[in-house]
Structure formats: C-alpha cells, structure tokens
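Participant: Predicted structure and sequence below. I'll ask about it afterward.
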Amino acid sequence: MSKLVVISDPYPRTLNLIFNKEKFRLFKKKFQIISAPLKNKRAFYEKNISKATFILGQPDLPSTLLQKAKKLKAIFNVESNFMDNMDYNYCFNNGIHVLATSPVFGKVVAELALGLTLSLARNIHGAHYDFKFAKEKYGGESNLNSFLITNKHFGMIGFGDLARALLPLIQPFSNKIFAYDPWIPDQVIKDSKVIPCSLNTLLKKCDIIYVLATVTSKNVDLINKKNLSTLKKGSCFILMSRAALINFDDFIARLKRGDIYAAIDVFPKEPVNKKDPIRKLNNVLFSAHRAGALDVAFKEMGNIVYQDMCLIMNHLPPRLCKRAERETVKHLRSKPVEIN
C-alpha cells in the first residue's frame, strides 16, 4: 500500500525543530514527504498539490491551487497564527481542515508571564542588576516599591489558550480574576471561576493586567491613550500577545509618567532598534519575544501534528491542533513569524 503524501513547507520552522528523533522516525515511516523549495513555490504547488493528503506549513493557497488538491485532508500551520493567505471558505466547503499548532505555546507563555509578574512585584531583576554592579541595597531598603501579588485584582485581556494556561498559575494567589474577551461567552468565563467584564472596567480595577489576545481586524490599537490613562497607580501591565493591540506611542508616553510597571515580551517591530528610547525606561522589564521559544514547545508541535494526522487518516476529527473557524478566521491579522 502506497504511503500518503505530506508536502513539507514549514518555513520558518524546520522538521528537525518541530519533531523529536522518535516522532520524526515514525513520521517518515508512515508518510511520503515531499519538501517544498524556498523559491518558486507556485510552480511547485501547481505540480505537487494534487498528490498531497496533508500540507505541513502555511503556504499561499488561493482557490486556483486548492481546486487541484483533490486528496487534501488538512493543512497544518506550524507558524501557529492563521494568516490571510489562503481561501479558507474553499477549505471549509470542501472538508479540508485548516489547523494551527498554537496550543503548544500555552504552558510556556504562561510560566514566563508568571515569572515576569513576580519579578515586577519584587524587583528581582533590578536587585540582581544592582548586585552585579556592587550597588545592592540590603533588607527593607531594597523593597521600598515591592508588593505581594496575593489577593490582588488580576485581569486578562483575551481568554483563549494563553489565558487558560495562565489561569491555574495565578488562581493560588487570588480569586479576584477578571477577563475581557468579546469572542468568548460570559458563561464560559464564569465556568472557569473568572469574572467577565468590559475592557474599561478591567483596566480601571485590576492591579495586574495581562494582554493575551490575538490580533484581529477590530482590535488594533484597542489599548490607547484614553484607556491607558485609567490604569491604577502602581499597577503592572504585562504584554505577552500581541503588540498590535496597543498603540505603542501612547503606551510609552504612559510609562514615562513612572507610576506603573510593565513587562513586555512582544514589540511592534522586531528586532527592536538598538537606539529605541523604550530601552531607557526603568519601570519596564524587557523580554525579547522569548515566551514561546522553548524547544519543548517546538517539539510538541510535531507531536500534535503527527497525532492529528493519524486521527484524520482513521476518519476521525483532529483533537490537538487548533481549528480555523469560519466565523472568525477572516478577522485574524497576526504578522508572520520571522525568527524561531
């Protein structure tokens, strides 16, 4: 019996990045892998898409190409953000699953978010820097602006995979947790023992705020000068996903007032310019888009892709990767990943 064909086109990922050795061995044993070139992709797909049962990657796929893909069962986006580069309606109407490996990032992003929170609260990073340069302060003098996160009001902007992974990490500290997500019913949020609320209420009320949302056509610059002005004095603003939700000029202006703290893992343009004035802000804890970039997360991509392929081969629905949804995928606006 001939093997089913997988077109491998994972750039900027690689197969060695997303598969451990054992899973890669099983993958190659079960499937015939045809690798797409980095250039002249249109010609490659014109020639090969008719053979494929699966595509591992996120190539441009207009309907003119998809119409040739009579055997295609699923497209696995291992960049992990659905992009506006394929005819999703054709896929939905013709039984082609469009899937993303984004669930692998939940735990790794959540753990870093908690670490950043604790460092902001207790100035772990600042105390370390002071000690390195023989400027350390001992005892209470080093804790003049420190605070407990226990019993604080926590807020989550976005209540998807990232928020749900973070939730069990912060629940031991407080039961006063709020969430804003217009795509999630209030009842779903309440069932998680979280309080649904408006964005304005969350920004005004919460001491520790996480941005954990994807970018859509409707939420670019959602957080701006007007609502940033309502943040509580001493509050912590932790930006994990995505930078486009925030008007960064307004954000920097608010931070320059010096009465709030921030931790930032994602930026509007990466790498950040070496002379960017944001680097001079002392009330900001910086992280260079590190949250999800852990090898264990990348290797889990290969694991869930392989398992979902096996399910689909057995005429069962995929269970581990995130499905593109007809009603929302057309609104997603994430930028492609350029650095693993």
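Facilitator: Arrived safely. Numbers count the residues shown, from 1 in each chain.

Participant: Only C-alpha atoms from now on, for both contacts and neighbour counts.
Facilitator: Noted.

Participant: residue ranges for the strands of the stretch 151-300 of the chain, please.
Facilitator: 154-157, 177-180, 195-196, 208-212, 236-241, 261-264, 284-286 (DSSP state E, counting those that start in this stretch).

Participant: Would you mind putting these into CSV with distance to residue 306 and mean neighbour count alongside?
Facilitator: Converted to CSV, those look like this (distance: least, Cα to Cα, whole Å; neighbours: other Cα atoms under 10 Å):
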stretch, distance to residue 306, mean neighbour count
strand 154-157, 32, 28
strand 177-180, 33, 25
strand 195-196, 36, 21
strand 208-212, 27, 25
strand 236-241, 27, 24
strand 261-264, 33, 22
strand 284-286, 35, 20
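
Participant: Of the ones you listed, which is nearest residue 17?
Facilitator: When those are compared by Cα to Cα, strand 236-241 sits nearest residue 17, at 22.5 Å.

Participant: Run through who's touching the closest one.
Facilitator: Under the criterion Cα atoms under 8 Å, 6 or more residues apart in numbering, residues 109, 113, 116-117, 120, 207-214, 260-266, 291 lie in contact with strand 236-241.

Participant: Of all the residues in the helix or strand containing residue 311, which ones are buried?
Facilitator: For residue 311, the enclosing helix or strand under DSSP states H and E is helix 295-313. Residues 296-310, 312 are the ones in helix 295-313 that count as buried (16 or more other Cα atoms under 10 Å).

Participant: dropping in the other structure now:
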Amino acid sequence: MLPTSTTRPRALFAMGRHHRDTMFPPSAVQRLSTYVDIDPAHVAEDFTEEPALEDVEILITSWGCPVLDEEVLARAPALKAVVHAAGSVKHHVTQACWDRGLTVSSAAAANAVPVAEYTVAAILFANKRVLEIGGLYRDHRSPLDWSRHFPGFGNYHRTVGVVGASLVGRKVLELLRPYDIDVLLADPHVSTLRAAAMGVRRVELDELVSASDVVSLHAPALPETRHLMDARRLSLMRDGATLVNTARGSLVDTEALTAEAASGRIHAVIDVTEPEVLPAGSPLYSLPNVLLTPHIAGSLGGELHRITGSALDEIERYCAGEPFAHAVHHAALATSA
C-alpha cells in the first residue's frame, strides 16, 4: 500500500544537479512523488545552511553528494534512510551514519550490469584478437592468413580468470556461462565449495594469472589490493594474454603494466587507471596492443535509468514498510568497493 498524503515521508535530492537532471526526468519524478513529499526543483549540492535537512526522512543521493558527517546529521534529526542512486556509498556515508542507525541502500547491483557487459565484450574481443586484426586489416586493406598471425585465437575453451566475486565479478561469471570458456576464480572470501556452486574453479591468484588467457579484475580498492597486479604478478601472465581492468586503477601498477605492454608480450583493456587520467605522454594511449577507455564501463546515457529505477523501487519498498532489496551493510564495506 502506498502512503497517504498525510503520512508520506519527506525526501530530499542530495547530489550534483547535473545528475539530478539526467537521472530523474519528469516521469521518474512523477513516480517518486507518489511515495514521498519532495521538491523536485531543490537539489542539495552543499549541506552548509541547508534548511531542508531539518525535516527530511529520506535522502536520495548520487554522485556529488556532500559528506554526511556528525555535524550534518545533527541538523537532520528526522533522517532515517539514505537511498543512493549510484554505486559505492563510501564517499558520503560516514561512521556517524552507521552510529546513528541509518538504513542505507545502493544501486551498485544496477550499475554492475553495464560494467559486466563491457567486461564480457572485452574478453570475447581479446580472445578473438579483434583489435589487432582490425588494425592489420585497416593497414593492409586485404585479408591475411589470420590463423598464421594469431595461432589458436578464438574463444573456444580459452581460460578466463576472474579476480574477485564482487557484484560485477559475479555478473561477469553469469554472463560467461553460455560460452565454451573455462573460468577460474580467485577470491580469498569465496570457498572452493561456493565457487563450484557458481560453476567455476577456485584457485589462488598466482595460479589464475599464470593459467589464464584473459585476467579480468573485479576486486575492491583496499590497502591490501593496491598494486595487486604488480611487476612480479604481471610477469606471470602468459605470452599474448590480456589484462582487463574495469574495477579500480589502483589494482594495477601502471609503470609495470606500461613496461609489459610496451614489450608487446601481453595485451590490456583498461577502463580505469592510476592516476585516473594518465599523463599525455603515456605510451598506453598509443600502444597497438592496449585499448584504453576513459572510465566508461559503468552506467552512462540510457543506462542511468536502470539505476534510477532501482532507487525508486527501494523508496517504494521503504514507504511500504518493507526492507531494502539492496541494503548496504556496514560490516561488508571493509571488503567491498
């Protein structure tokens, strides 16, 4: 049952205005207004002297949301829930929120879909050597003996190593199931039995790296995962193997990757880097065995509406007195993005 006009909770948009305008078109605002009382034109981009905080029960957040610290929460006595229309909540949900007992939801599962789709496309193209063949075809303008140039290329029974059974990692595993591909998983938090139930074989990271034709990274950015793919581990990759990173740039030692890629020994599909924008002189921009994209794997364009729908579904559940389907649990943040 939807709340009546006298019992509807008060909500507030807290995000960059551009994201509010892009993600909440009139149709989404109309649906939202059936659940909550909200001024759709008001967007809190800065909580300093924000009068709407006083009676807000639900914050609808996204990219650009200011930090919810103790001082902000003290001015929001009625606040009970944060519905994040994006992925990670680590940038704005602080310890003070958990101490207060706020209920938090995230659209990370919705945002995982396009990242996984990009990743699977990268895997299939990498094994088929699409980028290299496309470049050679463009240069020669006539067919070559592709099997001679790329012996064993293709996806049939190639080995793909997935590093991290995160939301994106699990979605990649799901999307790979229809293909005749052998999949390995490295994740210290997943047992051999659980991996088997997921249809994959669990191995240690070094074994995965050395045994895979494609290594795809889906681990969170944590102190212990910084430079997970360092010079030593990159050297374990098979000659001609491909590294795919759609997770976090800090997982890879950029200098070591540049050296390996420049040698021509391995290939890379990189959507995230450290630093986020590489220096203009980085060889990774121009190496023929590297595809470098500017952090586009996540939700963009029409894909943002999937995130909006997820957030609206969560608000509907909250207003109906039901638990969030995509609740964020404080304890899980230590091992998640």
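Facilitator: Nice, thanks for sending it over. As the structure is a computational prediction, the values presented were derived from the model and not from experiment.

Participant: Assign the residue lying farthest from the centre of structure 2 to helix, strand or coil.
Facilitator: Going by Cα atoms, centre = their mean, the residue of structure 2 most distant from its centre is residue 142, 39.2 Å out. Following DSSP: H, G, I helix; E, B strand; the rest coil, the label given to residue 142 of structure 2 is coil.

Participant: Could you dump the strands of the stretch 151-300 of structure 1 into TSV with distance to residue 202 of structure 1 added?
Facilitator: Output for those, formatted as TSV (distance: least, Cα to Cα, whole Å):
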stretch	distance to residue 202 of structure 1
strand 154-157	6
strand 177-180	7
strand 195-196	9
strand 208-212	8
strand 236-241	12
strand 261-264	16
strand 284-286	21
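
Participant: Can you show me the helices along structure 2?
Facilitator: Along structure 2, counting by DSSP state H, helices occupy 17-23, 26-33, 70-74, 95-100, 108-128, 130-140, 146-149, 167-176, 192-197, 205-211, 231-235, 254-263, 304-319.

Participant: which part of structure 1 lines up with the last one?
Facilitator: Which is helix 304-319 of structure 2. Counting by TM-score structural alignment, helix 304-319 of structure 2 pairs with residues 298-313 of structure 1.

Participant: if we can go back for a sec, measure the residue farthest from the centre of structure 2 to residue 125 of structure 2 for me?
Facilitator: According to Cα to Cα, to the nearest Å, residue 142 of structure 2 and residue 125 of structure 2 sit 20 Å apart.

Participant: centre of the chain versus the helix holding residue 311 of structure 1, how much separation?
Facilitator: 17 Å (Cα atoms, centre = their mean, to the nearest Å).

Participant: How about stretch 173-189 of structure 1?
Facilitator: Its chain's average C-alpha position is 18 Å from that of stretch 173-189 of structure 1, according to Cα atoms, centre = their mean.

Participant: Kindly report the same for stretch 295-306 of structure 2.
Facilitator: Chain-centre distance of stretch 295-306 of structure 2: 10 Å, with Cα atoms, centre = their mean.

Participant: now the end-to-end length of that stretch.
Facilitator: Start-to-end span of stretch 295-306 of structure 2 (Cα to Cα) is 18 Å.

Participant: and what of stretch 124-134 of structure 2?
Facilitator: Using Cα to Cα, the end-to-end distance of stretch 124-134 of structure 2 comes out at 14 Å.

Participant: One more: stretch 97-108 of structure 1?
Facilitator: Termini of stretch 97-108 of structure 1 sit 26 Å apart (Cα to Cα).

Participant: That one maps to which residues in structure 2?
Facilitator: On structure 2, the counterpart of stretch 97-108 of structure 1 by TM-score structural alignment is residues 103-114.

Participant: which residue in structure 2 lines up with residue 287 of structure 1?
Facilitator: Applying TM-score structural alignment, one finds that residue 287 of structure 1 aligns to residue 293 in structure 2.

Participant: ok, and the closest non-adjacent residue to the residue sitting nearest the centre point of structure 2?
Facilitator: The structure's structure 2 has its C-alpha centroid closest to residue 112; by Cα atoms, centre = their mean the separation is 5.2 Å. Computed as Cα to Cα, 6 or more residues apart in numbering, the closest residue to residue 112 of structure 2 that is not its neighbour in sequence is residue 168, at 4.8 Å.

Participant: how many other residues sit next to the one you found?
Facilitator: 26 (other Cα atoms under 10 Å).

Participant: Quick one: residues contacting the aligned partner of it in structure 1.
Facilitator: Alignment note (TM-score structural alignment): residue 168 of structure 2 maps to residue 162 of structure 1. Applying Cα under 8 Å, 6+ apart, one finds that residue 162 of structure 1 lies in contact with 105, 106, 107, 109, 110, 212.

Participant: possible to save those residues as a markdown table with distance to residue 225 of structure 1?
Facilitator: Output for the contacts of residue 162 of structure 1, formatted as a markdown table (distance: Cα to Cα, whole Å):
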| residue | distance to residue 225 of structure 1 |
| --- | --- |
| 105 | 30 |
| 106 | 29 |
| 107 | 31 |
| 109 | 27 |
| 110 | 27 |
| 212 | 19 |
